[in-house]
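1. Below is the structure, and that's it, no one-letter string:
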């Protein structure tokens, strides 16, 4: 029995390692290609050299020549800062608003609470593109076009985030809240001083989901941010494709720069992310 379990565990790990390499191949190829010139990229395309960096004597301007050229060609730093402001603004305000909404739906008793939760969940099946036109008209009437406010405010409330918070708070022990009420703590004090510090996994989960979703946003920033001063990195990447000649080494360098923030966020928060997905909807 132990031998069989050991064989099953080894097989599982081998399969997981192979799958991890499969998913990492595009990232590795992108990173390695960003260190090569045009000739080297297409020369190595059909061999394993596509996943190996060039030799030092094959690089004329150094390994980072494409990165330097990409930043000189387009104001990538401005686009990255705009994306950070846009994404972090949604995360900060989204965590506050959605967590309070989820807590209210999990703990408060009010008429049609189940109905409103159903309405919130039902909005998940509505394609975002279907509401962009009326949403743009509203933002235009408010004078928020070409502003960070117009980029951020429409996406602060998030149905999936509210659902995750509600499910997590439903499993939170009520005895702790009742003890805090006996000690004279207000409802908001219970939420801010007790619930929030003990809910790091679900906050990290929602933060990662929001970051990935909105860091990769293209259509809404394209519609609302016509002014170059607030364009995001995903819009900026189009310059490399629409402004000939296309330099694929620079394209790969710009894509790598755009991918790094997501990798950093997920690397530092992955432990809480896994805990949040594991605990949401299950009894603690």
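-> Yep, that arrived. All values reported here derive from a predicted model rather than from experimental measurement.
2. For the rest of this, base every contact and every neighbour count on C-alpha atoms.
-> Fine.
3. Now stretch 14-33: buried residues?
-> 28, 29, 30, 31, 32, 33 (16 or more other CA atoms under 10 Å).
4. mind listing which of the residues you listed are in helices?
-> 28, 29, 30, 31, 32, 33 (DSSP state H).
5. what's around the closest residue to the first one other than its chain neighbours, how many residues?
-> With CA to CA, 6 or more residues apart in numbering as the criterion, residue 28 has its nearest non-adjacent residue at 6.4 Å, and that residue is residue 51. Residues within reach of residue 51, counting by other CA atoms under 10 Å, total 18.
6. Which residue ranges of the stretch 1-150 of the chain form strands?
-> Ranges of strands in the stretch 1-150 of the chain, per DSSP state E, counting those that start in this stretch: none exist.
7. can you pull the contacts of residue 205?
-> Residues in contact with residue 205, defined by CA atoms under 8 Å, 6 or more residues apart in numbering, are 269, 272, 273, 274, 276, 277.
8. Just the buried residues from those, in ChimeraX please.
-> To isolate the buried members of the contacts of residue 205 in ChimeraX, using 16+ other CA under 10 Å:
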select :269,272,273,276,277
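9. Redo the contacts of residue 205 as a markdown table? Include secondary structure and distance to residue 124.
-> Putting the contacts of residue 205 into a markdown table (DSSP: H, G, I helix; E, B strand; the rest coil; distance: CA to CA, whole Å) gives the following:
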| residue | secondary structure | distance to residue 124 |
| --- | --- | --- |
| 269 | helix | 25 |
| 272 | helix | 24 |
| 273 | helix | 21 |
| 274 | helix | 22 |
| 276 | helix | 20 |
| 277 | helix | 18 |
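10. which two in the contacts of residue 205 are spaced the farthest apart?
-> The most widely separated members of these, counting by CA to CA, are 269 and 277 (12.4 Å).
11. another structure for you, compare them:
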């Protein structure tokens, strides 16, 4: 009887792994197609799409599409812009949103529940409904720069960062995590004379590894992948454009699909690398976070 049970468990485990592998392959097919297509000339690429050869690096394979892509658009500049905008936005977002969530959870002030509900309700508002009012607003905002007071934020990095620093989802994630932290630690620190900022810096944030990694992953992917519509509206000069706007360079005049695939492969590298790094950090933070008695 024990052997039968063991065999059944083995079959169920094998079926589970087979299902997971199949699902993983389904998700990998677009990436494989993109990378393989970036190595083929346009004529072969289009001819192979009707067969399994579209997923195989066969035929006339070369890196010519990558060389041509760099010649057509300043890919390095676009990638540095996107990565820089994403990093700055994520760092400031985690700092300000965690502070806001800390005040909602641990500080006692009137109206915090109503205000939090209003903030969470903004999640249902699509960006397209606020794009034009936001454009009119930032086009008249003052800014003190190296050359003194100036008006208008168009064609700058700050217009791509500041409007997206604080968002409802990040605040909500921190609020939900902070609610589960042991209140005894907070009360003990306050009895010992620690200020609220000391509690935030020395107690709450060191215990917030999982939510920090989760918020960083979600915010980074959102910022990097959605840098198209808003930058397309507010940025006209090439020096401040992110990678998503740069994709338009490859659809001018005659479309070169091999170069498009090469460009998409290049701009996907930072996303995949960041996700793999943060995934390990997320797992490590879960394993190391806890309260020792």
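-> Here it is on my side, so go on. Keep in mind it's a predicted model, so treat the numbers as computed, not measured.
12. any idea how far residue 107 of the second structure is from the aligned partner of the residue nearest to residue 28 of the first structure in the second structure?
-> Matched by TM-score structural alignment, residue 51 of the first structure corresponds to residue 55 in the second structure. The spacing between residue 55 of the second structure and residue 107 of the second structure, counted by CA to CA, to the nearest Å, is 56 Å.
13. Measure how buried residue 134 of the first structure is and give me the count.
-> There are 10 residues near residue 134 of the first structure, going by other CA under 10 Å.
14. Apart from its chain neighbours, what residue comes closest to the most centrally placed residue in the first structure?
-> Residue closest to the mean C-alpha point of the first structure, counted by CA atoms, centre = their mean, is residue 212 at 1.4 Å. Leaving aside its sequence neighbours, residue 212 of the first structure sits nearest to residue 262 (CA to CA, 6+ apart; 6.6 Å).
15. how about the one you found, what's its partner in the second structure?
-> Under TM-score structural alignment, residue 262 of the first structure pairs with residue 271 in the second structure.
16. so its match touches residue 223, yeah?
-> No. Applying CA atoms under 8 Å as the test, residue 271 of the second structure and residue 223 come out as separate, 10.6 Å apart.
17. Those two: who's more crowded?
-> Remark: of residue 271 of the second structure and residue 223, residue 223 carries more neighbours, 22 against 16, as counted by other CA under 10 Å.
18. Quick check: the more buried one vs residue 102 of the second structure, distance?
-> 24 Å.
19. try residue 224 of the second structure
-> 27 Å.
20. so how many other residues sit close to residue 241 of the first structure?
-> When neighbours are counted by other CA under 10 Å, residue 241 of the first structure comes out with 13.
21. mind listing what it touches?
-> residue 251.
22. wait, doesn't the match of residue 51 of the first structure sit right on residue 38?
-> No. Look at residue 55 of the second structure against residue 38 with CA under 8 Å: they stay out of range, at 11.1 Å.
23. ok, back up a step: aligned against the second structure, show me the partner of the residue nearest to the centre of the first structure.
-> That one, residue 212 of the first structure, aligns with residue 221 by TM-score structural alignment.
24. Surely its match touches residue 271?
-> Yes. Using CA under 8 Å, residue 221 of the second structure is in contact with residue 271, at 7.0 Å.
25. Mind telling me what element the nearest residue to residue 286 of the second structure once chain neighbours are set aside is part of?
-> In this structure, residue 286 of the second structure finds its nearest non-sequential neighbour in residue 210, 5.6 Å apart by CA to CA, 6+ apart. According to DSSP states H and E, residue 210 of the second structure maps onto helix 209-225.
26. Toward the C-terminus, what is the element adjacent to that helix?
-> Defined by DSSP H and E, the subsequent element after helix 209-225 of the second structure is helix 229-234.
27. Now do that following helix: everything it contacts.
-> Here helix 229-234 of the second structure makes contact (CA under 8 Å, 6+ apart) with 131, 135, 154, 155, 159, 160, 241, 242, 245.
28. Please identify which of those residues is nearest to residue 288 of the second structure.
-> residue 160 (35.1 Å).
29. buried ones in stretch 259-270 of the first structure?
-> Here stretch 259-270 of the first structure shows 261, 266, 269, 270 as buried, counting by 16+ other CA under 10 Å.
30. Looking at the residues you listed, which are in helices?
-> Going by DSSP H, the helices hold 261, 266, 269, 270 from those.
31. Turn those into TSV, including distance to residue 82 of the first structure.
-> Putting these into TSV (distance: CA to CA, whole Å) gives the following:
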residue	distance to residue 82 of the first structure
261	13
266	20
269	22
270	25
